[in-house]
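Student: dropping a prediction and its sequence here:
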Amino acid sequence: ATADPAAGSPSPSTTSSSSSLRRRAALSVNTSAPAGGGRGMERKSKGADEGERDVERAAGSAPVSPAGRLFREAHFNCYIVALLGLGAPVDVAAARAGLEATLVRHPRFCSVQVSDDVKKNAKPRWVRTTVNLDDHVIFPDLDPAATSADPDRALEDYVSSLSTRPMDNSRPLWEFHVLDFPTSEAAGAVAIRMHHSLGDGVSLISLLTACTRSAADPARLPALPSPPPPRRSGGAALALAAWAWSLVALAWNTLVDVALFVATSWFLRDAPTPFLGSPGVEFRRKRFLNCTLSLDDVKLVKNAMKCTVNDVLVGVTSAALSRYYFRKIGEWRHQQR
């Protein structure tokens, strides 16, 4: 290996060669079998895996998780689409500065998925790359007549189109679509689209929350209210009985769910309903609708029921879906007669 005299550092070819040499050295050192036999070989194999992971971390790459690989399958290409309504027009300069200081620095949001074509059955891995915000902050060219005549419909149409629009796999798999026109409920909106292989919903929501700042103090992270401490009623024996019963119920429900899952995989089939999708339904365009509720009304129910805002929203959603389902089932059965 020779150094680049102009830069005073190894040339790109030298860096690549030295990386591969370090990789082979780590593998050769950790996989060399001692005279002891099989158990020593097993320990050395584990050491080889750890050495390979250390080399990958040093090179700025990490393996894609099994769930991440599943979400990249052709028949299961899954996106997360979120719509944020804003109380003021989008401040593009501030948004770009915020993204550069927070989201772009996250390993998953500055990496692409690549596979080693040389190896057979190679698994994809995350590799760091340079992020160009112009590729990720998108200003769609919408028809001004449509956004003026019915802005809510124009917003729904555009967000719906994101469910089938492919992403460029040569870039990090996330996009911010700036929809800078007023609707009936917001002065502007931002549609966020991320590939599901980046993470699950809870982790991504936590990450986006960490990228925001408090309106009262821009230097402080937003503070979420802590849940109230659980109220203890009764004695220790009652608490122990409740804990034991919850454990038994959890074990029973788990067994039932596993049995139903196995039976469905082997021979059970879903009953025909108007909601049963035909083959290929997962590739069809999806439409996202929203309904605005008064937060004061939600808090009124919360205080009356002594529960949380989340409990109220889950209950309202569950009741609405149940009423919709049974109404549609009744109409469908009436048509089948």
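Tutor: Thanks, I have the structure now. Numbers count the residues shown, from 1 in each chain.

Student: use CA for all of it now, contacts and neighbours both
Tutor: Will do.

Student: helix, strand, or coil at Asp270?
Tutor: coil (DSSP: H, G, I helix; E, B strand; the rest coil).

Student: Pro225 too?
Tutor: Strictly by three-state DSSP, Pro225 counts as coil.

Student: how many neighbours does it have?
Tutor: Residue neighbour count, defined by other CA atoms under 10 Å, stands at 6 for Pro225.

Student: can you give me the helices for the stretch 151-300 of the chain?
Tutor: Here the stretch 151-300 of the chain has its helices, by DSSP state H, counting those that start in this stretch, at 151-161, 201-210, 236-266, 295-305.

Student: let's bring in a second one:
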Amino acid sequence: MEHQWLKPISTTRTSKQEVEEPLSLATCLFHMPRLNCCIVAVTGFNTAINVDVVKEGLNQTVVKHPRISSKLVFDPKNPGRPIGWIRTKVDVNNHIIVPNLDYSNMDSPDEFVKDYVSNLAQTPMDLTKPLWEIHILNIKTKDANSIAVFRIHHSIGDGISIISLILSCTRKTSDPNAVPTLPTENKKLVNTRSSFSLWDYFLWLLFAFNMLWNTFIDVCMFLATIVFLKDTKTHLKGSSGTEKAPKKFVYRILSLDDIKLVKNIMNVTINDVVLGITQAGLSRYLNRKYCESKGDEGVQKNNLPKHICIRSSIPINVRPTSKLQDLAEQMETDDPNTKKWEWGNAIGHIFLPFHIALREDPLDYIRSAKATIGKKKHSLEAIVTYICAEIVLKFLGLGVAAAITYRVLSNTTLGFSNMVGPMEEISFYGHPITFLATSVSGHPHALTIHFQSYMDKMTLVIAVDQNVIPDPQQLCDDIAESLGLVKKAAQKKKIFKI
């Protein structure tokens, strides 16, 4: 199978012997034309950004990371094909971009930032230098006094690793020597008795059978998606080539306290609430679209087709991620012997179904989300798909693996994730952060929805192919309004219980 790699860039001819670290096959996938992905993170600050301070901070920390200070090596026989990494001297001036802009004559700074990020996502990265950059916009918006846009190629690492690397460069505003604190999941106490009854063994066997059964069903669905199973063609699903279409990025800051209120009243997790309000928002949006298609003015009327199949293909990191404290300590030392970097892409996939319907009780969206996520927690889908991907890469080659990955993504409707952020205010080299908004570009989805928590905020980030979804702000509104309806219903439920 022949493949069109990215167009070669004129570089010095490099032999394979000079490769310090070979490119893993999984990482090579992110340099295939239809899977050429970049992570984009928009960060708002309380103060104007001092560019010189940021450059000095980067020189003292992040550029010491081997992957951040490495550039691609290309195959001499096929100059457009990357084969590995080689360390290079990083000049941060080549990675910090400060556009010369006239901020005084700007009609809408918020719209300018969104357009800037959208245009940036369409600009190819320079493959002759390490694959990261920071764009600094000293522009006052509704939510911040300045903006920094981080863009990092996905081949550098998985999303969690990259966000962890960025956060390891920050410190608590209240304690400049302390790294951020991330929320940890409360785990239930495990039975620590030395002996187990017959009932305990029965429950263990039931749990194991449930895990195996869920995994079997999930893997069958995965195989069916590769062969023939496609999501319903709706007003959210893109077609072939949507990965190359211009993407529009919009974001909205929601109240994390409202989400926690619903979580506590319903006795669920934040993930359950986030998935629930997304299902509600997508249902409202699609119902309106089908209403417009029919020429019906009654938006409250149910215009949704029956049996809509909408799924998200979610990449899951199956490799342990370094702790923020360890990353921070490794970057602050100059002794190479103390560095034990574990990096790269070890990614499995899960399919998360979205139940699209108009429900009388808004809390039903949360209940269905809890049931869906509960099944996924009792499944080994991510590990099995990761192992299968490694086998395909090893025995069938990169071309087949890329074709399967593209087919899996394009047969589903959207990308979806919820990233956990610091609980307290943090500063990036002395600049207090007001919000974080992360997303990704370059994959074959017309819709990508990301949630990013930080302090008492939850940032909703939506990236769309505007040929498919021309009004992403309306979709933001629908999800935000769904949170309000769910919160109101949960408060009524609490009063009724009392």
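Tutor: Okay, I see it. None of these values were measured; they are calculated from a predicted model.

Student: any idea what the TM-score is?
Tutor: Here the superposed chains carry a TM-score of 0.72, computed using TM-score structural alignment, normalised by the length of the first structure; 281 aligned residues with a CA RMSD of 3.3 Å.

Student: and the helices of the stretch 151-300 of the first structure, which is most packed in?
Tutor: helix 151-161 (a mean of 17; mean count of other CA atoms under 10 Å).

Student: what does that helix rub up against?
Tutor: Contacts to helix 151-161 of the first structure, defined as CA atoms under 8 Å, 6 or more residues apart in numbering, come from residues 81, 146-147, 179, 181-184, 191, 285-289.

Student: and it, which stretch of the second structure?
Tutor: Here helix 151-161 of the first structure aligns to the second structure at residues 109-119, judged by TM-score structural alignment.

Student: average offset of that stretch relative to the first structure?
Tutor: Superposing on the first structure and averaging over aligned pairs (mean CA distance after the TM-score superposition for the first structure), stretch 109-119 of the second structure comes out at 0.6 Å.

Student: rewinding a little: CSV please, covering the contacts of helix 151-161 of the first structure and showing neighbour count.
Tutor: Below are the contacts of helix 151-161 of the first structure laid out as CSV (neighbours: other CA atoms under 10 Å):
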residue, neighbour count
Val81, 19
Ala146, 13
Thr147, 17
Leu179, 27
Phe181, 17
Pro182, 20
Thr183, 19
Ser184, 9
Ala191, 19
Arg285, 12
Lys286, 15
Arg287, 13
Phe288, 15
Leu289, 12
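
Student: turn those into CSV, including distance to Ser111 of the first structure.
Tutor: What follows is the contacts of helix 151-161 of the first structure, written out as CSV (distance: CA to CA, whole Å):
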residue, distance to Ser111 of the first structure
Val81, 20
Ala146, 37
Thr147, 35
Leu179, 26
Phe181, 32
Pro182, 34
Thr183, 35
Ser184, 37
Ala191, 21
Arg285, 28
Lys286, 28
Arg287, 29
Phe288, 29
Leu289, 32
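
Student: ok, Asp150 of the first structure - how many residues close by?
Tutor: Neighbour tally, Asp150 of the first structure, other CA under 10 Å: 12.

Student: circling back to that earlier point, out of the helices of the stretch 151-300 of the first structure, which is closest to Ala26 of the first structure?
Tutor: Counting by CA to CA, Ala26 of the first structure lies closest to helix 201-210 out of those; the figure is 33.4 Å.
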